[in-house]
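Visitor: Sharing a model that was predicted from the sequence below.
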Amino acid sequence: MEGKKILVTGASGFIGSFLVEGGLERGMQVWAGVRRSSSRKYLQDGRIRFAELDFTDSDRLEAQLRRHKEEHGGWDCIVHCAGVTKCLDKADFEIGNYWATRHFIEVLSRLGMVPRQFVYLSSLSVFGAIHEADYAPIREEDTPCPNTAYGVSKLHAEEYIRSLQGFPYVIFRPTGVYGPREKDYYLMAQSIARHVDIAAGFRRQDLTFVYVKDLVQAVCLAVEREVTGRAYFVSDGQVYSSRTFSDLIWNELGKPWLVRFTCPLWLLKTISYVAGNGAKLARKTSTLNPDKYRIMKQRNWRCDISPLERELGYRPRYLLEEGVKETIEWYKKEGWL
């Protein structure tokens, strides 16, 4: 790993910033791919090198990559973490996740900059709500059936990458990723701190999670072994009930008094559609929207990580209790809670 040149796109984001740190810790020469307007709050280490990359402008991106090649050469590995998770319109998911990825790879090919390894951060959401009756783990041989615009866009990017002859890809499909700096699960912690905890639906729900540092571990193991032509699910290997996450947050917050409410799915659907359409009219993104409803409605998030353990030697270091503890401590330290 020492001295290996690696580019992390979307480096200013939650997962991207941790991937940058993980690469530095392992002695790699890390380039953080950011836009000119991107925050560098979590990219303060003096060893970080920056590559300005604008995935919203295809012509500019090609010029930026050509200039980088002339001045610095290419990279041994690219970890493509850039993408979109919230959009005003469904079409924006396709643009931000599929088309941006496709154009990036096409430009790399034209410029002779295809690395020895291209790591793509996908999502468990590409498989959608399957095995809902028997709660069997989702496995790589299952047929993807995404039920969200986000999942569809990620699947399209995966299908394009896998269709390229001889392209040195490795795909990671993490389940729910949480940890310091993450903002969606933070909303749950914020709600509990304000004495309200809401669960979605009455039917059994099996959830899986992965602490962000364990996702980084999985990616770095693949980079170290220069694996290509594979796709892996990533979780901490455990399965949790729908209340476990909120119970752990509640405990770390000192067990404040709490009003717990289980929202029927029909009501949650109504609220999500109203909130989503209202936000769309206001030209803003909303945490609650039809896509988010489908995610909360899904009952089975089990996934099979045995190939990751067997082939890469992945061993989760953070179970949910340890990860939530560290996350809540960070939220408190930063004044988020």
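Guide: Received the coordinates, thanks.
Visitor: Every contact and neighbour count from this point should use C-alpha atoms.
Guide: Noted.
Visitor: Apart from its neighbours in sequence, what residue is nearest residue 328?
Guide: Counting by Cα to Cα, 6 or more residues apart in numbering, residue 328 lies nearest to residue 252, which is 6.8 Å off, once chain neighbours are set aside.
Visitor: cool, residue 300 as well?
Guide: residue 206 is the one closest to residue 300 (Cα to Cα, 6+ apart), at 5.2 Å.
Visitor: Next one: that neighbour relative to residue 298, how far apart?
Guide: Here residue 206 is placed at a distance of 9 Å from residue 298 (Cα to Cα, to the nearest Å).
Visitor: Run a quick neighbour tally on residue 215.
Guide: Using other Cα atoms under 10 Å, residue 215 is surrounded by 26 other residues.
Visitor: Buried residues, the helix or strand it falls within. List them.
Guide: Element membership for residue 215 (DSSP states H and E) is helix 212-225. For helix 212-225, burial by neighbour count (16 or more other Cα atoms under 10 Å) applies to 212-223.
Visitor: Could you list the residues in contact with the helix or strand that that helix is followed by?
Guide: Remark: after helix 212-225, the chain's next helix or strand is strand 230-234, criterion DSSP H and E. Residues from elsewhere that reach strand 230-234, judged by Cα atoms under 8 Å, 6 or more residues apart in numbering: 124, 140, 169-175, 210, 215, 218, 303-305, 307-308.
Visitor: Out of those, which sit inside helices?
Guide: Here DSSP state H is the test, and these give 215, 218, 307-308 as lying in helices.
Visitor: Tell me the one among those residues nearest to residue 333.
Guide: For the ones in helices among the contacts of strand 230-234, the residue nearest residue 333 by Cα to Cα is residue 215; the value is 23.1 Å.
Visitor: take a look at this one as well, against the first:
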Amino acid sequence: MQNILVTGGAGFIGSNFVHFILAANPTVRVINLDALTYAGSLENLKGLPDENRHEFVQGDICDRSLVDRLLHEHEIDTVVHFAAESHVDRSIHGPDQFVQTNIVGTYTLLEACRQFWLKENFAQNRPVRFHHVSTDEVFGSLKPEDPPFREDTPYAPNSPYSASKAASDHLVRAYFHTYGLPVTISNCSNNYGPRQFPEKLIPLMILNALEGKPLPVYGDGNQIRDWLHVQDHCEAIYSILQDGKAGETYNIGGNNQPTNLEIIRQICALLDELRPESPYRPHFQLKQHVTDRPGHDRRYAMDIRKIERELGWKPRFELASGLRQTVEWYLDNSQWVSAIRQQQEYQAWLMKNYAARGEAK
């Protein structure tokens, strides 16, 4: 692992991984390919541990000639593929971009790596690895009594987003079995932490509460998710890159199952404590139940015993400490928040997604 191509490295998880890998491994070089669509921002790449080992390239993973050039020019031996359209609500409003980026983009990367690593024999001289970052949403929804998702749980995606990620997972797995491309896949639970685009639940609640805006709660708010701190996620991916077995899939989760309402309650309690002068205390009074998302999955839970057993990884962040660290980061980084929220597309999306919902009936 010398020259890493990180796709989507200006987004939330990708940028956190770039920060992490440059600090964790002082010899790697990172080529960061990102289209800088709405959720990607160069703000996320400020203050990197060693900028001399990082090169940013603005471009589309569907651009085969660009991907080919980067692989050859930089002798890429490792691809960590984060780039994806990832918001379920956006996939409901416009699924076409999800099919293009998540399926066609992944195919383009796989084909380019197959050409360079296998057909041109680059992999004869050094180990190579294609790591595909995916989601627990490909498994569908769990009933209250169901056991957590395992790596061999059958796929049952329920949204255009999760269906597109499921398709990309199948492509990656097929390239291992059909062509012998050295791949690994990870399916993670809901991530949270610094630099998350503020359309997602946790940053949206933090920032709305600070300004006294309604805290939109889908349906009854009792949907259950497993929450994974992004730093833990980065460490898990690094463990897979170092010791994971080609062709294998690993579940990554935070070992918790709160309801969305419990998450919002904890965030509000932290803001009550950290901003005692706020005129909106108690912040939990700002919650407003709105019409639920169509086909909203009720419960996710992850069985992470495989990665614990085989690679020795487990999450370090408890949910309470992780939420505190996250709230404090948003409070301490108002310039980042301002830069992100000034994007016109962000404001237009909030209006499109939330204004039309109205209060839950």
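Guide: Received, thanks. Computed from a predicted model, the values in this text were never measured in an experiment.
Visitor: Quick TM-score on the pair, please.
Guide: Overlay of the two chains. TM-score (TM-score structural alignment, normalised by the length of the first structure): 0.81; 303 aligned residues with a Cα RMSD of 2.5 Å.
Visitor: one step back: so of the buried residues of helix 212-225 of the first structure, which two are at opposite extremes in space?
Guide: By the measure Cα to Cα, 212 and 223 form the most distant pair in these, at 16.7 Å.
Visitor: and residue 154 of the first structure, which of the three is it?
Guide: Under the three-state scheme (DSSP: H, G, I helix; E, B strand; the rest coil), residue 154 of the first structure adopts helix.
Visitor: for residue 109 of the second structure, what are its contacts?
Guide: The neighbours of residue 109 of the second structure, taking Cα under 8 Å, 6+ apart as the test, are 61-62, 64, 67.
Visitor: Dump those to JSON lines, plus secondary structure, neighbour count and distance to residue 33 of the second structure.
Guide: JSON lines is the format used below for the contacts of residue 109 of the second structure (DSSP: H, G, I helix; E, B strand; the rest coil; neighbours: other Cα atoms under 10 Å; distance: Cα to Cα, whole Å):
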{"residue": "61", "secondary structure": "coil", "neighbour count": "26", "distance to residue 33 of the second structure": "8"}
{"residue": "62", "secondary structure": "coil", "neighbour count": "18", "distance to residue 33 of the second structure": "11"}
{"residue": "64", "secondary structure": "helix", "neighbour count": "16", "distance to residue 33 of the second structure": "13"}
{"residue": "67", "secondary structure": "helix", "neighbour count": "21", "distance to residue 33 of the second structure": "9"}
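Visitor: Columns distance to residue 250 of the second structure on top of these, output as TSV?
Guide: Putting these into TSV (distance: Cα to Cα, whole Å) gives the following:
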residue	distance to residue 250 of the second structure
61	24
62	26
64	28
67	26
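Visitor: What does residue 134 of the second structure correspond to in the first structure?
Guide: Using TM-score structural alignment, the partner of residue 134 of the second structure in the first structure is residue 122.
Visitor: Spit out the contact partners of that match.
Guide: Applying Cα under 8 Å, 6+ apart, one finds that residue 122 of the first structure lies in contact with 154-155, 158, 171-174.
Visitor: Which of those sits closest to residue 114 of the first structure?
Guide: Of the contacts of residue 122 of the first structure, the one sitting nearest to residue 114 of the first structure (Cα to Cα) turns out to be residue 171, at 15.9 Å.
Visitor: so what corresponds to the closest one in the second structure?
Guide: So residue 171 of the first structure corresponds to residue 185, using TM-score structural alignment.
Visitor: what about residue 42 of the second structure, neighbour count?
Guide: Per other Cα under 10 Å, the neighbour tally for residue 42 of the second structure reads 13.
Visitor: what residue of the first structure takes the place of it?
Guide: Per TM-score structural alignment, residue 42 of the second structure is aligned with residue 40.
Visitor: Its match contacts residue 12, correct?
Guide: Yes. Residue 40 of the first structure is within contact range of residue 12, at 6.0 Å (criterion: Cα atoms under 8 Å).
Visitor: Let's verify the match of residue 42 of the second structure: helix, strand, or coil?
Guide: With three-state DSSP as the basis, residue 40 of the first structure sits in coil.
Visitor: Now for residue 164 of the first structure: which residues touch it?
Guide: Contacts of residue 164 of the first structure by Cα under 8 Å, 6+ apart: none found.
Visitor: Tell me the spacing between it and residue 8 of the first structure.
Guide: Taken as Cα to Cα, the span from residue 164 of the first structure to residue 8 of the first structure is 21 Å.
Visitor: So which bit of the first structure is stretch 148-162 of the second structure matched to?
Guide: Under TM-score structural alignment, stretch 148-162 of the second structure corresponds to residues 137-151 of the first structure.
Visitor: With stretch 341-348 of the second structure instead?
Guide: Going by TM-score structural alignment: stretch 341-348 of the second structure matches no residues.
Visitor: Which stretches in the stretch 201-337 of the first structure count as strands?
Guide: Listed in chain order, the strands found in the stretch 201-337 of the first structure under DSSP state E, counting those that start in this stretch are 209-211, 230-234, 259-263.
Visitor: Right, I'll call it a day here.
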